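>>> Got a predicted structure here, sequence first:
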Amino acid sequence: MSADMQGAVAIVTGGGTGIGAAVVRRLAARGVRCVVNYASSKDDAEALVAEIGAGAIAVQADIVEDAACHALADAAITAFGRIDFLVNNAGRTKFANHENLDALSADDFIDIYRLNTIAPFQMIRACAPAMREGGIGAVVNVASVAGVFGHGSSVAYAASKGALTTMTKSLARALAPAIRVNAVAPGYVGTGWFEKRLGEAGFAALNARIAAATPMGMAATPDDIAGPIVMLLDPASRVITGETMLLDAGAHLDVGLARRPGREV
């Protein structure tokens, strides 16, 4: 356990499920007191808080609204007296073939951008005053390989995550040296979202297909993504800021290359 993280306080947006919940579990295991934010997944967030204990709290806030971001930060300060870490994990998308330019409206772009890009900015702004005081302030934005390579669920999603990675650099510069700001860019992550839609057998088949197409021969789980996020928050990583870490089991190494022998791509 890192003594530098023991007793610290973290806010994790979208923290009740998927990657967010995996981050909360890992932080709690390191002695970090967690504020589990949710917009609508109340049952999941409260069940997670009951599971990890350690004084964790679940707080509802639709972080698209700036006032809700300030209320969330205030809830953390009221409960724990400080904010050290922020994980901007909440996000949304709309599935639309990139070639179908009529599949997305301006409203789709705005809706996705508000949660994926503007909300993280608002959360950082709301938390920054408290984070400056603690001496170990660190933010991790959960972006996506879609924002790096321009693929993924839709053009709007890729654009929003690309903007998030650029904003990460801007704010890392602006908030240094008091607060470090980094991002992770996951590739495929086998969350419960896929399992609910594909069923157990379909989910297993998808994971096998993904694993066969990655150099590391694996399909990432939420916990695989949570590990690097917690590493970037750890004060032991104080030399790292303004970075976007690709978390795709090496899949980006094959971008633009011919089929690899023995792999289905």
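Thanks, I have the structure now.
>>> alpha carbons only for contacts and neighbour counts from here, please
OK.
>>> Just the strands from the stretch 51-200 of the chain, written as ranges.
Using DSSP state E, counting those that start in this stretch, the strands of the stretch 51-200 of the chain run over 57-60, 85-88, 137-142, 179-186.
>>> another one to put next to it:
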Amino acid sequence: MNDRQVALITGSATGVGAATALQLAQRGWNVVVNYSRSEQEAQATAAECRAAGADVLLLQADVAHDADCRRLVAQTHGRWGRIDALVNNAGISVFGEDAKWDALDAEVFHRIIGVNTIGSFQMVRAAVPHLKAAGGSIVNVSSVAGALGIGSSIPYIASKGAVNSMTLHLARTLAPEIRVNAVCPGYITSRWFARGIGQEGADKALKAYEGAVPLGRASTPEDVAEAIVWLVAGARTVTGELLMLDGGTHLGGAPKRR
């Protein structure tokens, strides 16, 4: 059996997933870099992880499809004979004002919940036997949206609220063999917002966010990855935690600036 620990990270071509894969590679882990469409970026992330000393498996899959989830897990276990951590990072959204009800049809809901919520469950279901054997852990990448009811769109908020509830349930039912936690970021300085609302809109949203939250700053992908890595590689007595990485958004607003 492979002596290095193994992490399967969905949606890890760019952003938080890529940063998590690289940080785990730097800590001596082997990693799966998964992508749905961003093959070129995934290749670059895989190359960085290999340069850090990791053995890397690069796999295309859409987690909304159960067969893809099962294949991801089977190929990971087939490569190394173990899975020590699952990071459910793959996620999608739409961006729109709440008043634009007509844009939020059933197809939009199904697709977002299919990836963000059902996809996470399908990955857990496929990976649990191997995670139990390893005494491993699961980290679901959720959002402050799911905890506070704010975010890019109602389908996204609903999907992340479901992820948070599922995290609590799984933490109970999979203990003591598997720890299950979630991270709930606020604004992240990745290309996510720029792709959704354009660079100008993303810049305005970032400025407004940093002016409104107590800490006065947004998270970088590396910030979120640090928390994920801690939950994966340390935090031996932490399970069922919804870790807020939101600059203090959940506190209700920034103090007066001096």
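Looks like it came in fine. Since we're looking at a predicted model, the values are computed, not measured.
>>> quick one on the thing from earlier: may I see the strands of the stretch 51-200 of structure 1 arranged in JSON lines, with distance to residue 199 of structure 1 and mean neighbour count as well?
Output for the strands of the stretch 51-200 of structure 1, formatted as JSON lines (distance: least, CA to CA, whole Å; neighbours: other CA atoms under 10 Å):
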{"stretch": "strand 57-60", "distance to residue 199 of structure 1": "29", "mean neighbour count": "21"}
{"stretch": "strand 85-88", "distance to residue 199 of structure 1": "29", "mean neighbour count": "28"}
{"stretch": "strand 137-142", "distance to residue 199 of structure 1": "26", "mean neighbour count": "28"}
{"stretch": "strand 179-186", "distance to residue 199 of structure 1": "23", "mean neighbour count": "26"}
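>>> Serialize these to JSON lines and add fields for distance to residue 237 of structure 1.
What follows is these, written out as JSON lines (distance: least, CA to CA, whole Å):
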{"stretch": "strand 57-60", "distance to residue 237 of structure 1": "26"}
{"stretch": "strand 85-88", "distance to residue 237 of structure 1": "13"}
{"stretch": "strand 137-142", "distance to residue 237 of structure 1": "10"}
{"stretch": "strand 179-186", "distance to residue 237 of structure 1": "9"}
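>>> Just tell me which of those ends up closest to residue 100 of structure 1.
Across these, residue 100 of structure 1 has its closest neighbour in strand 179-186 (24.6 Å, CA to CA).
>>> can you pull out the helices in the stretch 101-250 of structure 1?
Secondary structure of the stretch 101-250 of structure 1 (DSSP state H, counting those that start in this stretch): helices located at 106-113, 119-134, 145-149, 155-175, 192-212, 222-233.
>>> packing partners for the first one?
Read it as helix 106-113 of structure 1. Applying 3 or more CA pairs under 8 Å, 6 or more residues apart in numbering; DSSP states H and E, one finds that helix 106-113 of structure 1 contacts helix 155-175.
>>> average offset between the helix it packs on and structure 2?
Helix 155-175 of structure 1, aligned to structure 2 and superposed, deviates on average by 0.7 Å (mean CA distance after the TM-score superposition for structure 1).
>>> follow-up on the earlier one: can you say which of the helices of the stretch 101-250 of structure 1 is nearest to residue 69 of structure 1?
helix 119-134 (5.4 Å).
>>> ok now that closest one, how far from the chain's centre?
16 Å (CA atoms, centre = their mean, to the nearest Å).
>>> again, but for stretch 62-80 of structure 2
Using CA atoms, centre = their mean, the offset of stretch 62-80 of structure 2 from its chain centre is 17 Å.
>>> which SS class is the residue lying closest to residue 214 of structure 2 once chain neighbours are set aside?
Leaving aside its sequence neighbours, residue 214 of structure 2 sits nearest to residue 254 (CA to CA, 6 or more residues apart in numbering; 3.9 Å). What DSSP: H, G, I helix; E, B strand; the rest coil gives for residue 254 of structure 2 is coil.
>>> Confirm for me that residue 254 of structure 2 is in contact with residue 211.
Yes: using CA atoms under 8 Å, residue 254 of structure 2 is in contact with residue 211, at 7.4 Å.
>>> and residue 254 of structure 1, how far is that from residue 144 of structure 1?
Noted for residue 254 of structure 1: a distance of 17 Å to residue 144 of structure 1, by CA to CA, to the nearest Å.
>>> okay, those two: which has more neighbours?
More crowded of residue 254 of structure 1 and residue 144, by other CA atoms under 10 Å: residue 144, with 29 against 14.
>>> in terms of contact, does that one touch residue 189 like I think?
No: in terms of CA under 8 Å, residue 144 of structure 1 does not count as a neighbour of residue 189; the distance is 10.4 Å.
>>> Report the contact partners of the residue nearest the centre of structure 2.
The C-alpha lying nearest the average C-alpha coordinate of structure 2 belongs to residue 89 (CA atoms, centre = their mean; 2.4 Å). Taking CA atoms under 8 Å, 6 or more residues apart in numbering, we find residue 89 of structure 2 in contact with 9, 10, 11, 12, 16, 17, 140, 141, 142.
>>> swap in residue 8 of structure 1?
31, 32, 33, 82, 83, 84, 85.
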